[in-house]
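Next comes the sequence, and after it the predicted model I'd like to discuss.
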Amino acid sequence: MFAAENGLKGDPRLQAISEAIRVVPHFPKPGIMFQDITTLLLDHKAFKHTVDIFVDRYRDMDISVVAGEVISEAYELEYGTDCLEMHVGAVQPGERALIIDDLIATGGTLSAAITLLDLV
């Protein structure tokens, strides 16, 4: 769906990216197919493809900052809870931010990130 919607269907970079991501079955609990991107980060070519696709997709958007990691927001995961943090001052009022979530299962991380940005 992402590939077709963004003109990437058949793009060989997506295959390289997919092959670089390690799938850990039944982690952290049965039924979860965890997508471990640390192997992608170690594959320089596949990681470059990932960055290039992001750059191509967001190049023409007026994004002021990419939110990093320390105000915090707790959130629910499919298998427990966690906490998201962001540096105070990383985003200024009125700036536009891009949120990138490497895995969306329940939307909790994305929701927490939005809550943090709303606090600015």
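Everything's here; your move. Residues are numbered from 1 along each chain as shown.

Could you use CA atoms for every contact and neighbour count after this?
Fine.

for the strand or helix carrying residue 76, packing partners?
Residue 76 is located in strand 71-77, with elements delineated by DSSP states H and E. Taking 3 or more Cα pairs under 8 Å, 6 or more residues apart in numbering; DSSP states H and E as the contact definition, the neighbouring helices and strands of strand 71-77 are strand 80-86, helix 108-118.

here comes the other one, which I'd like you to weigh against the first:
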Amino acid sequence: MDIKEHIRQIPDFPTPGILFYDISTLLADADAWQVTMGRLANAVRSHQPDVLVGIESRGFLVAAPLALKLGCGFVMARKRGKLPGKTVRYEYSLEYGTDIIEMQEDAIAPGQRVVVLDDLLATGGTMAAAVALSRQMGAEVTGAACIIELSFLGGRNKLDIPVTSVVAYDE
């Protein structure tokens, strides 16, 4: 199955000149979603994760069902101020400033094997930050995965772990 056929492309969203890759059409097709999750499960399983970290917010849609399928835990990496209780934060640079992601203080136990997931890998900044935050919490980060990779943006070059994508766009 060609998963690209189930991903809608929306020009000029959220701003002019941006081509948005919309996974809502993929999520709405039960067969395509099942195939996508199967491909991710096969790739992620080899990393033997204890926990999957999903990046806010569409990464939750990827990591939570995959964690259930693989029988491991699921942890949310969220923007500052979105999680209750004590959190651990990581500040990282963006093209236009800085941002902060957080996880709950007790979400990852030191030494746990972690795979970080998102729906899309573009420039790699947020994925690299989630990897760094997981390591800061004591995790052994064994890989990263996403549904869509915009390979022409070189995001995987910011990561020092194996990266799996279900589909890649070269331009």
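Looks like it came in fine. Every value quoted in this text rests on a predicted model; they were computed, and no experiment measured them.

List the TM-score for the superposed pair.
These two chains, once laid on top of each other, score a TM-score of 0.71 by TM-score structural alignment, normalised by the length of the first structure; 106 aligned residues with a Cα RMSD of 2.3 Å.

Columns mean neighbour count on top of the helices and strands packed on strand 71-77 of the first structure, output as a markdown table?
What follows is these, written out as a markdown table (neighbours: other Cα atoms under 10 Å):
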| stretch | mean neighbour count |
| --- | --- |
| strand 80-86 | 14 |
| helix 108-118 | 18 |
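
quick one: which of these is nearest residue 2 of the first structure?
Between residue 2 of the first structure and these, the shortest separation by Cα to Cα is 17.4 Å, and it involves helix 108-118.

Which residues outside the strand holding residue 76 of the first structure are in contact with it?
Outside strand 71-77 of the first structure, the residues within contact range by Cα atoms under 8 Å, 6 or more residues apart in numbering are 81-88, 105-106, 108-109, 111-113, 115-116.

Return the set of buried residues in that strand.
72, 73, 75 (16 or more other Cα atoms under 10 Å).

Kindly list the longest helix within the first structure.
Counting residues, the longest helix in the first structure under DSSP state H turns out to be helix 44-58.

and that one, how far from the second structure on average?
On the superposed models, the aligned residues of the second structure are on average 1.0 Å from helix 44-58 of the first structure, with distances taken as mean Cα distance after the TM-score superposition for the first structure.

so where in the second structure does that helix end up aligned?
Following TM-score structural alignment, the aligned partner range for helix 44-58 of the first structure in the second structure is 30-44.

What are the buried residues along that stretch?
Taking 16+ other Cα under 10 Å as the neighbour-count basis, stretch 30-44 of the second structure is seen to contain the buried residues 32, 33, 36, 37, 40, 41, 43, 44.

Check the burial of residue 25 of the second structure by counting its neighbours.
Burial measure for residue 25 of the second structure: 16 neighbouring residues, criterion other Cα atoms under 10 Å.

would you say it is within a strand?
No: secondary structure assignment (DSSP: H, G, I helix; E, B strand; the rest coil) places residue 25 of the second structure in helix, not in a strand.

Would you mind measuring from it to residue 125 of the second structure?
The span separating residue 25 of the second structure from residue 125 of the second structure equals 26 Å under the rule Cα to Cα, to the nearest Å.

Same question for residue 134 of the second structure.
As it turns out, when the distance is counted by Cα to Cα, residue 134 of the second structure lies 14 Å from residue 125 of the second structure.
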